[in-house]
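K.L.:
can't give you the sequence, but here's the structure:
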């Protein structure tokens, strides 16, 4: 097996093992918080917002570190610390101590702030440009297959073993990730001169601002994440206001199925040249599915179909968007560009959580309002791209 193929295999194992553990961990935590007898909305807002705020604070530093230090070592150290933290949580777990869950989740978010830009940047060190799109499509496909299994296993783990074993599974997944990262073979070493944090981040901001396509995509992604934060906030409450038992788990599965089908579609679309403005047509489809949820509350099957359509449209958008960045940005700028992107996107997640907690609209119409807002956003951005093309 060639070195590049070995790297693809290790990237897939690393990413999907980690994804598997995180899905079970997050599912158990959110379900436990949603059952809190007194402060469920407040605690859900705090759980979601603390994660986003931690990433917001440390993302820029993580991107700078990823560009000027050993990316492989960053991945290895952060995953080992995450494995230790979740294992300690497993040992001291107490279902009444929600604050411990929030604290560990915040620590994981800080580690992720260093891990994520290093991971996305190291792909350019491990793979050729022609292999990056192939890896992103395959990775998303396998990730969603894992996501189908994870909620089912989460149900089994929580019902048969209890919430604490979700922490143990996540700890083991971090260990597997660390082993794969240790075996990475660097094929394209990126050289970058040292720079102070302020100057390095300034260079990244200037780079993004000059690339108007990336700039507009970044602003749109930030606003879409604001809406997605509201959507994610209300999903754990769907069993309460829908009357359908376990609908939350079924929605997660439906979204995974939609993403699997979408990843297969991307394989066909990947042979065609699509401009960044064309990615938004897929988000429009997702917006219409969101709007449909406002009228589908009485049919569990229709709810699942619409959630699958929404997830599939976002999957296609994300694969094209991520591949575009990884192949078009200069290698020595990737860490900072990714950190700036996810920092800007993350700015709107806590705001979305707070707005969702404030309006407290626990019925299907909240998804319809989200859909209308995203639809207006998509048409506005398409108009901007049209003007940019004519100028």
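P.N.:
Sure thing, it's come through. Please read these numbers as outputs of a predicted model, since none were measured by experiment.
K.L.:
C-alpha from now on. contacts and neighbour counts both.
P.N.:
Will do.
K.L.:
tell me the contacts of residue 244?
P.N.:
Shown here is residue 244, whose contacts under the criterion C-alpha atoms under 8 Å, 6 or more residues apart in numbering are 238, 300.
K.L.:
what about it, which SS state?
P.N.:
Classification of residue 244 by DSSP: H, G, I helix; E, B strand; the rest coil places it in coil.
K.L.:
and residue 353, how far from residue 234?
P.N.:
Between residue 353 and residue 234 the computed distance is 9 Å (C-alpha to C-alpha, to the nearest Å).
K.L.:
try residue 71
P.N.:
Applying C-alpha to C-alpha, one obtains 36 Å for the distance of residue 71 from residue 234.
K.L.:
second structure for comparison follows:
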């Protein structure tokens, strides 16, 4: 029997997986519907403020979300997250296009708060449902099907906005939360904390410090989190901003759709491949998989044909898919269950804290120094951070052994 069939035969895992894929589809519907609702009524500046409020609330509260995920039942925390986000979406339906601007800003903050609760609990919940022998395959299935779900949700969202309205599409988004909520309430995962949590802000801050301490005790994990921060700031966030601009200038508005679809295909293929990887050097696989990402800034700087750019997107995002599955599996395996919420919160902070700044400054920076110089810097940063982390023991295996025995020449 295949691994996927084995996973899906488990009713508890199946409920968790189906509920969360449905939620991803709903989120993608919302991403398409939100600009269609707000931009015509309030303009791009207000739309940007609402998105910034959501992002700021999420980043600022992620570590608190990790603490909460480690204190209480993770399925319950995710259910509360769904309720908070439903209230946020209902607020956008009611006030996104009319009324004082502060009302949709508050709704955006609620979406961010819900996301801060959801992300750490979701990643930390999976090991409670899947044993170590199937964890990597479960992460691969989760990553690939969510990417497919996001693409399907975007298509559904576009159709709903056209056939109904932006508000009608957001109502469907709310309905998907109901599916997720039902599965989470049925699961009733037990809390993992062995002792009663202290009360008050001081106790929560102490638990946050404990989570940071757990990461610092594993330098291989800390350095890869820092690697993610640097690469997001210098490579992935700027690429996210510049690809639609450059592709439209070269090939017209339809090009970005082809490039986005290629990235989705690559992520699905890479995630599926990662589920089959059997190696004691998961870190070597993960870092080498990131190498094709160097093609992304080069495609911005060099006028390659659209088909070649699409191939580069497939290769790069396939590598990212491999990295994500191996990395998440390593964190779920290495860290004790009772701190994983905080660990995944810190991982998300590393990836997202500086992303809004990078998105804002990337076009200005590229315009100032020129795309060729920008691309060269991005490639150098990618290569240096991808292979520089092997100087830290444990990176090659994505674990904390007594002696890695890393042969850096062989790694390169």
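P.N.:
Noted; the coordinates are in hand. Because the structure is a prediction, the values reported are computed rather than measured.
K.L.:
quick one: what's aligned to residue 16 of structure 2 in structure 1?
P.N.:
Following TM-score structural alignment, the counterpart assigned to residue 16 of structure 2 within structure 1 is residue 11.
K.L.:
tell me what the host helix or strand of its match is packed against?
P.N.:
For residue 11 of structure 1, the enclosing helix or strand under DSSP states H and E is helix 3-34. Contact partners of helix 3-34 of structure 1 among helices and strands, from 3 or more C-alpha pairs under 8 Å, 6 or more residues apart in numbering; DSSP states H and E: helix 40-68, helix 98-126, helix 129-156, helix 164-182.
K.L.:
let's see 7 Å
P.N.:
Contact partners of helix 3-34 of structure 1 among helices and strands, from 3 or more C-alpha pairs under 7 Å, 6 or more residues apart in numbering; DSSP states H and E: helix 40-68, helix 129-156, helix 164-182.
K.L.:
among the ones you listed, which is nearest residue 257 of structure 1?
P.N.:
helix 129-156 (6.8 Å; C-alpha to C-alpha).
K.L.:
can you check which part of structure 2 the closest one sits on?
P.N.:
Counting by TM-score structural alignment, helix 129-156 of structure 1 corresponds to 132-159 in structure 2.
K.L.:
and that stretch, which residues are buried?
P.N.:
Applying a neighbour-count criterion of 16 or more other C-alpha atoms under 10 Å, the buried positions in stretch 132-159 of structure 2 are 134-154, 156-159.
K.L.:
for stretch 347-354 of structure 2, same thing?
P.N.:
347, 348, 349, 350, 351, 352, 353, 354.
K.L.:
equivalent range in structure 1 for it?
P.N.:
Applying TM-score structural alignment, one finds that stretch 347-354 of structure 2 aligns to the residue range 341-348 of structure 1.
K.L.:
who touches the matching stretch?
P.N.:
The list of residues contacting stretch 341-348 of structure 1 from outside it, by C-alpha atoms under 7 Å, 6 or more residues apart in numbering, reads 52, 56, 59, 60, 218, 221, 222, 223, 225, 226.
K.L.:
burial of the first one, as a residue count?
P.N.:
Taking other C-alpha atoms under 10 Å as the criterion, the count of residues near residue 52 of structure 1 is 24.
K.L.:
nearest spatial neighbour of the equivalent of it over in structure 2, skipping sequence neighbours?
P.N.:
Aligning on TM-score structural alignment places residue 52 of structure 1 opposite residue 55 in structure 2. Take residue 55 of structure 2 and drop its neighbours on the chain: the residue closest to it by C-alpha to C-alpha, 6 or more residues apart in numbering is residue 112, 6.0 Å away.
K.L.:
what does that neighbour correspond to in structure 1?
P.N.:
With TM-score structural alignment as the criterion, residue 112 of structure 2 pairs with residue 109.
K.L.:
for that match, give its distance to residue 137 of structure 1.
P.N.:
Residue 109 of structure 1 is 25 Å from residue 137 of structure 1, by C-alpha to C-alpha.
K.L.:
for residue 84 of structure 1, same thing?
P.N.:
Summarising the geometry, the distance separating residue 84 of structure 1 from residue 137 of structure 1, computed by C-alpha to C-alpha, is 31 Å.
K.L.:
what's the answer for residue 216 of structure 1, then?
P.N.:
As for residue 216 of structure 1, its distance to residue 137 of structure 1 is 23 Å (criterion: C-alpha to C-alpha).
K.L.:
so residue 287 of structure 1 is in contact with residue 368, correct?
P.N.:
No. With contact defined as C-alpha atoms under 7 Å, residue 287 of structure 1 does not reach residue 368; the gap is 8.6 Å.
K.L.:
who's more crowded, these two?
P.N.:
Using other C-alpha under 10 Å as the criterion, residue 287 of structure 1 and residue 368 rank with residue 287 on top: 27 against 19.
K.L.:
counterpart of the more buried one in structure 2?
P.N.:
Under the alignment by TM-score structural alignment, residue 287 of structure 1 pairs with residue 294 in structure 2.
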